[in-house]
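>>> generate a structure from the sequence data that follows.
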Amino acid sequence: MQALHISLLMVFPALAIVGALKDLTSYTIPNWISLALVVAFVPAALASGASLSAIGLCLAVGFAALALGVGMFAVGWIGGGDGKLLAACALWMGWPAVAPFLLCTALAGGVLTFAVLALRSGWVAPLVAGGPVWVRRLGQPGGDLPYGVAIAAGALIAFPKALLAQGVLG
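Sure, this is the predicted structure:
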């Protein structure tokens, strides 16, 4: 049973990393990634032995994060895929691990912002010009920020604190 639990838990970091890479290279996070995270949560929660009340609390956290993501999308702070990824990751975090997840995501977002600003500065432009298409696009002044990278980083850092990972990773 432990091997099954660990296998199901590894779905989370794998999909978070895929979401980050897709956002970094294409500025999109496909819906299937967030949907797969939500669907995989159920067997992972059952394999972890989480109580129905704990699973319900995780669902409440996920819905609250979805509302937050929709609000941030509405004011133009993040993209729609970012909001859905945020909610799907928050679902896996549950309570109280959602607090370190959001804090780590915000800090990773700050680091990402400074890194992209450095990439967009004049002194790095010659290096960006010879890079792959996605790097040139990322280096364009005034472009968007692939915030899915920060969400995935926050999720990976906070994941050992998540309810489902306790006793295995924590």
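
>>> contacts, neighbours, all on C-alpha from now
Noted.

>>> ok, how many other residues are close to the residue nearest to residue 80 when sequence neighbours are not counted?
Nearest residue to residue 80 in three dimensions, chain neighbours excluded: residue 73, at 5.9 Å (C-alpha to C-alpha, 6 or more residues apart in numbering). Residue 73 has 17 neighbouring residues, counting by other C-alpha atoms under 10 Å.

>>> mind checking which helix or strand residue 73 is in?
Assigned by DSSP states H and E, residue 73 falls within helix 52-74.

>>> other SSEs contacting the helix or strand following that helix?
Per DSSP H and E, the first helix or strand lying C-terminal to helix 52-74 is helix 80-93. In terms of contacts (3 or more C-alpha pairs under 8 Å, 6 or more residues apart in numbering; DSSP states H and E), helix 80-93 is packed against helix 11-26, helix 31-48, helix 52-74, helix 98-119, helix 148-158.

>>> list the contacts for the residue nearest to residue 80?
79-80, 83 (C-alpha atoms under 8 Å, 6 or more residues apart in numbering).

>>> report the separation between it and residue 128.
29 Å (C-alpha to C-alpha, to the nearest Å).

>>> now swap in residue 80 and tell me
Between residue 80 and residue 128 the computed distance is 27 Å (C-alpha to C-alpha).

>>> swap in residue 82?
25 Å.

>>> more neighbours: the two, which one.
residue 82 (30 against 19).

>>> list the contacts of residue 29.
Per C-alpha under 8 Å, 6+ apart, neighbours of residue 29: 19-20, 22-23, 81-82, 85, 148.

>>> tell me the SS of it?
coil (DSSP: H, G, I helix; E, B strand; the rest coil).

>>> burial check on the closest residue to residue 139 other than its chain neighbours, number of neighbours?
Of all residues not flanking residue 139 in the chain, residue 120 sits nearest, at 4.6 Å (C-alpha to C-alpha, 6+ apart). Per other C-alpha under 10 Å, the neighbour tally for residue 120 reads 20.

>>> Proceed likewise with the subsequent sequence, for comparison:
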Amino acid sequence: MVESDSYFSLQIITAGVLAVIAVNDVFKREIPNVLLLLLMVVISVNTPFSVSSLLVFLSIFAFGIFAFHHRWLGAGDSKLLAICAYASLEQWYWMLITTALLGGVLSVIYVVFNRMVRHGVIIGTPSQTLPYAVAISGAAMTTIHYM
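Purely as a prediction, here's the structure:
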């Protein structure tokens, strides 16, 4: 019973941290490093080490640096994507596909939002960026191995 309670606690903490990261990205367009560090600690407690997961982490992190340099992806999004891919173990490719699909849905929502703002249907400021941590966090909740 104690083991399942601690397992459930890790799931709640992981989901909570991912939710806070997503909400923070929506409102501030920033992912605090302290939240990424907390997520990494929680994930490392429950994720067995594997060389293949480490290589996936390093590859996605390297791509993230490249994407950040070209302004395709934010630095926090790159780090979050690499951490979540590590935690997804063998399902990392599914996490990337799910992230892309959720990112597409999020993009459509933002296009509609911006159009409604421009036409005066709603009051607001059109958004120039996309809070991609929402898509990454959503995908991570479906693919992290202990969720």
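
>>> superposing both, give me the TM-score.
The TM-score (TM-score structural alignment, normalised by the length of structure 2) is 0.87; 145 aligned residues with a C-alpha RMSD of 1.9 Å.

>>> residue 158 of structure 1 is in contact with residue 103, isn't it?
No: between residue 158 of structure 1 and residue 103 there is no contact under C-alpha atoms under 8 Å: 9.1 Å.

>>> which one's more surrounded, the two?
residue 158 (21 against 13).

>>> against residue 2 of structure 2, how distant is the alignment partner in structure 2 of the more buried one?
Per TM-score structural alignment, the equivalent position to residue 158 of structure 1 in structure 2 is residue 143. Residue 143 of structure 2 is 24 Å from residue 2 of structure 2, where distance means C-alpha to C-alpha.

>>> what's near enough to touch the nearest residue to residue 151 of structure 1 once chain neighbours are set aside?
Nearest in space to residue 151 of structure 1, with sequence neighbours left out and distances taken as C-alpha to C-alpha, 6+ apart, is residue 105 at 5.1 Å. Residue 105 of structure 1 makes contact with 150-155, according to C-alpha under 8 Å, 6+ apart.

>>> give me that answer again for 10 Å
Applying C-alpha atoms under 10 Å, 6 or more residues apart in numbering, we find residue 105 of structure 1 in contact with 86, 99, 111, 147-158.

>>> likewise for residue 77 of structure 2?
So residue 77 of structure 2 contacts 21, 25, 29-31, 36, 61, 64, 68, 83, 131-137 (C-alpha under 10 Å, 6+ apart).

>>> rerun at 7 Å
132-133 (C-alpha atoms under 7 Å, 6 or more residues apart in numbering).

>>> aligned to it, what sits in structure 1?
Match for residue 77 of structure 2 (TM-score structural alignment): residue 82.

>>> what separation do you get for that match and residue 152 of structure 1?
Distance from residue 82 of structure 1 to residue 152 of structure 1, by C-alpha to C-alpha: 10 Å.

>>> cool, and residue 53 of structure 1?
From residue 53 of structure 1 over to residue 152 of structure 1 (counting by C-alpha to C-alpha), the distance is 26 Å.

>>> could you do residue 56 of structure 1 as well?
Taken as C-alpha to C-alpha, the span from residue 56 of structure 1 to residue 152 of structure 1 is 23 Å.

>>> quick check on these two: which one has the bigger neighbour count.
residue 152 (29 against 14).

>>> just send the contacts of residue 29 of structure 1 back as JSON lines, with distance to residue 133 of structure 1 too.
Formatted as JSON lines, the contacts of residue 29 of structure 1 follow (distance: C-alpha to C-alpha, whole Å):
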{"residue": "19", "distance to residue 133 of structure 1": "18"}
{"residue": "20", "distance to residue 133 of structure 1": "17"}
{"residue": "22", "distance to residue 133 of structure 1": "13"}
{"residue": "23", "distance to residue 133 of structure 1": "14"}
{"residue": "81", "distance to residue 133 of structure 1": "21"}
{"residue": "82", "distance to residue 133 of structure 1": "21"}
{"residue": "85", "distance to residue 133 of structure 1": "24"}
{"residue": "148", "distance to residue 133 of structure 1": "19"}
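
>>> which single one of those residues is nearest to residue 136 of structure 1?
Nearest to residue 136 of structure 1 out of the contacts of residue 29 of structure 1 is residue 23 (C-alpha to C-alpha; 14.4 Å).

>>> alignment lookup: that closest one to structure 2.
In structure 2, residue 23 of structure 1 lands on residue 25 (TM-score structural alignment).

>>> what's the local residue count around its match?
20.

>>> do the same with the one 3 residues further on
Here the number of neighbours of residue 28 of structure 2 (other C-alpha under 10 Å) works out to 10.
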